[in-house]
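# pasting the structure only:
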């Protein structure tokens, strides 16, 4: 009963309202009409708190970009939000101001932010189907400066916010201040913000030198930057420029007779994209920016406006030395590559590879997408000489990367990511992952020494077969055939013997090697725990490898590489101080000392002797060379107690090589960069040549006796000892006898069988030839090579160089092997 009464009451009230709507009284009509503006006014009042504050519309003028300094106080980078150079209104050509006001807002000096006449006219035109803009310059400035707060959608709310903000701006700033801010913040494409950068970009002059035609061209772009782009759409830009000139005539800013002359003239664009100088360490600065953006966001700072001063670990002197060393060697290798890949040499001889390059280009894909057959597209592009020349230059450009760090602090001291940042911004230090080849072997020997194995322990230099999980057989080989002689672990690493390393990894396990490599610094790249890992088949970055070698130089303790020491504000107040990272023990002290000692021998009498003979470095240093399959990658890393540095050399496309077994190996491609760098650093006394690697004094009074007993034991029983951890690899079947060859083509073998060029001994664990190839006319001949220092009589002999039997290509980081099975478990 109660529900029925409620329904009756509601129905009666609705009926009464309908009667009033059909026949409203005069009072009700007046109230209804008055309610509309009242509601609009109320809505505007409610919107005011949601419009941007405008305490300083010229904030862009006061924005202070972050400044990046080296450890020795030199500027190495500046982080700007935009490519802008603020100029005063008095430093802008009057032609620009006249063109702007005549075209965009001819009543600019009469209104107070909103031009009601223009707004009404624009509304009428829009309702009639001819949409026009009615915004004043102040409204445009509000929209440009506060796009997020005002919004971008074409709604009534956005227009009201824009109008409110414009009124705020006019209340606080003079007309000249508004004009100056507008002209310094408006975008002009190609990362050019403001009239000054626009003038430099399109006319190669400053804003105060713009004539009336140039000013009209730039102001004409404001209606639609892309549509009226004078570079890509010159006809539209010319028409729009003349429209601006006509508006200047209409508003009394240009003589009509002069207009008739000017409108017939061409654009005469002098376009040059304005690019900031890359600085002395551009790749380092690029990587640092990524980290700083995260830090600034987390700590409520703006990297581009708050004037932060970032103090980095880079030493500007070492950075200069590294850049110069890499540039010198890169240019020399480029001349070799140019000869090797000349149009009538390697380029024409590698037709299949070149066709593959063409098929991978955007031009080929676009042609096929446009309806051409693949055969026709390939034929057309192969016949396009400028296209093919550009492709050849791109593919055969030698690249390199270099990094140096202080192993005792983890501080990065030099970082060169490519030969030229402006040509190739790709970072070959932190971004490129390449197979490290024999530079990975120290992790194998370090793992062995950590298990208590001695560097004097021997393995037989014999053919090796290792059965993989999938039933495949891995047969690693060296440049020269096995000799069947006993070879110590020391000489296995010194002369980079793959057969010895392969046997060693089987006794200790690939998992243990991968675990040690990760503990020492190879922490980002995936390591495949398969036997071939020992020869460097898992791609890694140069940064990881230098970091891992830094662990060796730091007594087996890992320190994460660091880039920043502290961050300050403009007044010098320290906002953040970064302490040295805590060291993490990765390798025992005794095992690490043994590894360092063995790696010293790599420099003294192994594959890195050029450090001594060519560069004259007498400091206590240790290191390792590395070369991968077909000489696609050349590596060298050198350790000094105060500095560790490494270099990689190759091509962006690993299918391209220097086509020379001599120049392609790390001892000849990457080592000279590091040697040059250290030579200069030592001469400048930036590192001390007298400092030696620390050696712990852990021996007791009975150590000599136990060492002697251990030596006797190994002599008596070591040769016949079987490893409990894993079976000794069984010898592979003997290869058939080799046909006779011209032995005069080979150099005489020394006691060590190490072939040197100016002291640069070849790495038997890397795919090399005994002499620089003479069959290729494109590759320069190597200089005459003296024999490397002989191994002492007490050391096991190393196989002499002898002709290599014909074998199948190998995986990267290993010599060729038999066709019977793949080289790796990948």
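Here it is on my side, so go on. Model, not experiment: these values are computed from the prediction.
# please count neighbours and contacts with C-alpha atoms only from this point.
OK.
# how far away is residue 294 from residue 314?
Distance, residue 294 to residue 314, using Cα to Cα, to the nearest Å: 20 Å.
# quick one: which of these two has more around it?
Per other Cα atoms under 10 Å, whichever of residue 294 and residue 314 has more neighbours is residue 314, with 28 against 13.
# what sits against the spatially closest residue to that one that is not a sequence neighbour?
Leaving aside its sequence neighbours, residue 314 sits nearest to residue 413 (Cα to Cα, 6 or more residues apart in numbering; 4.2 Å). Shown in contact with residue 413 (Cα atoms under 8 Å, 6 or more residues apart in numbering): 313-315, 318-319, 403-406.
# tell me which of these fall in strands.
The strands, defined by DSSP state E, take in 403-405 from the contacts of residue 413.
# in TSV: the residues you listed, plus neighbour count and distance to residue 60.
Shown next, in TSV, are the ones in strands among the contacts of residue 413 (neighbours: other Cα atoms under 10 Å; distance: Cα to Cα, whole Å):
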residue	neighbour count	distance to residue 60
403	28	37
404	31	38
405	29	38
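# run a quick neighbour tally on residue 525.
Look at residue 525: counted by other Cα under 10 Å, it has 13 neighbours.
# in CSV, list the ones in strands among the contacts of residue 413 along with distance to residue 236.
Compiled in CSV, those are given as follows (distance: Cα to Cα, whole Å):
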residue, distance to residue 236
403, 50
404, 53
405, 55
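# tell me the one of those nearest residue 275?
residue 403 (25.7 Å; Cα to Cα).
# this is the other structure I want to compare:
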């Protein structure tokens, strides 16, 4: 009649299942992780040892098999203790079915009538539940639902956590411990209170003997046994679930939003944490594992160099705002603030020395220090982001958002930092699209642009003079040339191309954009570089291919999106060739000399002002991979360019990752880059750098769509003609 509020019908009860975690799988079918509200593993009745059932029934509801949800013998006790005396903790004779209803549908607040209405409601629902479920099904549902303390739910998870076994293999004395915990999960926790747990276990064993599930002799023998818990072992599959924590968190946020707009047949929105969805992603577990190993190896080495570089000094000097900001971001600060503590009280607490465990690249260690000192310790860590994508499909194959997700939550795949010279290939592509010829020579001269607030772009090496072709300027990352190019091409046109390449971040409409002053995410930059590997077609990032419900029905399927052409195939090929020169002869040459990589590689390094950010984005057959390295605070950086440039910070991680893929055999079946056509080779047939002043021919070649030979080439041809004339004269002399 609605007196007890909305109550589930028999049909709804029949559809009721335990909250089931959603699971995330890699493209090669490895379980990466689960999303859940409660740490639970659901199992079938047949997979629960009979001693668990017997212990449960003997202790909690001896007449379970003889009633239909409500035990009439206990009803009088319920009335007296729970309703008249208002004793919620008195037990009240609730059956297992009523306890299950209480777990599935938590009690409501009815003010002064709270207890009688809730009890009556539970009895009505218990009778309904018994009419649609068998006794074994009720026991299965109960043992998958019940809490064993903290986030541990269900007998299977409890068996694993406390005894490192399964519910099927529990011994009678272990089963008695778990059933005994149900009375008070904190008080009878066998790990925290072994003596209390043992006493309670023996009570359960006595109940089992009382109702004939054990003989008195068996019960007495089991009571004498010591209570031994076993530490849960982390198997290989469990370790695999630790893969890609930053990726899984990014996915969790997006999927929770997606689920809220997807509806089931009953009109309810899907719940990521309870509806048992299976999410299939594009991540490759092998590539992901190698990416994380590459990051760990190279970042540990880099951090060691960084610590030695700043030994005895703080990177932020006397700037107290760095630690103050870190303090205000900390959970400890937010908890104290929410509790009403004043700034003075919080400051005092953060200065108090306490024992704590600190993370280090060589393992965790114990120290006594103040929370403020620990913030300073962690603030000096360099961090990184790395993402690897298939250019043909846009499928994301590896995603490393930082060095330790437990400590550093900020994901540097999606965070935005200044991109430095990694933006230059976009500018150069814009220049080619605008009609600038790749062999147009541009002077390397220091210029002050008064119309742009006396902007004076300088080269990192402070060297000027001579003239560069586009290839020479890109491979040597010459800022003065980039400045002239963006003024020639136009800032609006450059911004428009960047937008077409999939960059959605704010792009300041100023000439300094040419030097990478914009804050852009690593994911956007890697996506933009796919156009250079795809004959001018861009691939948007894709990292979920399919989502199915618990019954296997597909809720969402994603195919590789149709690639949009944003560059002409010729210009994309030219850019790929010029970026190969960066690796073969320019700032990325360490990939050849240090790592011995012989496969086709195109890429670009990047370093922002004061070495705050280091970048390298590289293209290989079948992959575009980007790496960023820097501190959480812009003040956490190397002081010298020689140590802090992208070729020293980000490039080694990229090289380590690619070397591992080579050893893994990843590139064995990949097709190398397509060679340039003879026509395009002719367009690029010029010296990368000239020291002398431009000649008439050089000036002409700047404005025509085809190339005259350079001075050196003309001299070489003149020499060849002289030699051929001399040979012909000698031949005629011999013939005469």
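All right, it came through fine. Keep in mind the model is a prediction, meaning the values are calculated, not measured.
# and which of the ones in strands among the contacts of residue 413 of structure 1 is nearest residue 247 of structure 1?
Taking Cα to Cα as the measure, residue 247 of structure 1 lies nearest residue 403 of these, at 59.0 Å.
# the closest one maps to what in structure 2?
Residue correspondence to structure 2 (TM-score structural alignment): residue 403 of structure 1 is matched to residue 387.
# ok, the counterpart of residue 186 of structure 1 in structure 2 to residue 190 of structure 2 distance?
With TM-score structural alignment defining the correspondence, residue 186 of structure 1 maps onto residue 146 in structure 2. Distance, residue 146 of structure 2 to residue 190 of structure 2, using Cα to Cα: 17 Å.
# what do you get for residue 140 of structure 2?
Note on residue 140 of structure 2: its distance to residue 190 of structure 2, by Cα to Cα, is 24 Å.
# same deal with residue 170 of structure 2?
Separation of residue 170 of structure 2 from residue 190 of structure 2 (Cα to Cα) stands at 15 Å.
# before we move on, the earlier item: who's in contact with the match of residue 186 of structure 1?
Shown in contact with residue 146 of structure 2 (Cα under 8 Å, 6+ apart): 100, 103, 153-155, 182.
# now, which of these lie within strands?
Mapping the contacts of residue 146 of structure 2 onto strands (DSSP E) picks out residue 153.
# corresponding residue for residue 581 of structure 2 in structure 1?
Here residue 581 of structure 2 is matched to residue 601 in structure 1, going by TM-score structural alignment.
# quick check: that match touching residue 494?
Yes. The pair residue 601 of structure 1 and residue 494 passes the contact test of Cα atoms under 8 Å, sitting 6.0 Å apart.
# next, format the contacts of residue 146 of structure 2 as JSON lines and append distance to residue 665 of structure 2 and neighbour count.
What follows is the contacts of residue 146 of structure 2, written out as JSON lines (distance: Cα to Cα, whole Å; neighbours: other Cα atoms under 10 Å):
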{"residue": "100", "distance to residue 665 of structure 2": "54", "neighbour count": "23"}
{"residue": "103", "distance to residue 665 of structure 2": "52", "neighbour count": "14"}
{"residue": "153", "distance to residue 665 of structure 2": "43", "neighbour count": "21"}
{"residue": "154", "distance to residue 665 of structure 2": "43", "neighbour count": "25"}
{"residue": "155", "distance to residue 665 of structure 2": "44", "neighbour count": "30"}
{"residue": "182", "distance to residue 665 of structure 2": "53", "neighbour count": "19"}
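# ok, so of the contacts of residue 146 of structure 2, who is nearest residue 586 of structure 2?
residue 153 (57.8 Å).
# please report how far residue 187 of structure 1 lies from residue 223 of structure 1.
From residue 187 of structure 1 across to residue 223 of structure 1, the span is 11 Å (Cα to Cα).
# more crowded one of these two?
Set side by side, residue 187 of structure 1 and residue 223 show more neighbours around residue 187, with 22 against 13, by other Cα under 10 Å.
# on that earlier part again, closest one of the ones in strands among the contacts of residue 413 of structure 1 to residue 658 of structure 1?
When those are ranked by distance to residue 658 of structure 1 (Cα to Cα), residue 403 comes first, at 22.6 Å.
# residue 69 of structure 2: which element?
Assessed by DSSP states H and E, residue 69 of structure 2 sits outside every helix and strand.
# need the counterpart of it in structure 1.
Using TM-score structural alignment, the partner of residue 69 of structure 2 in structure 1 is residue 113.
# can you tell me what residue 529 of structure 2 aligns to in structure 1?
In structure 1, residue 529 of structure 2 lines up with residue 549, judged by TM-score structural alignment.
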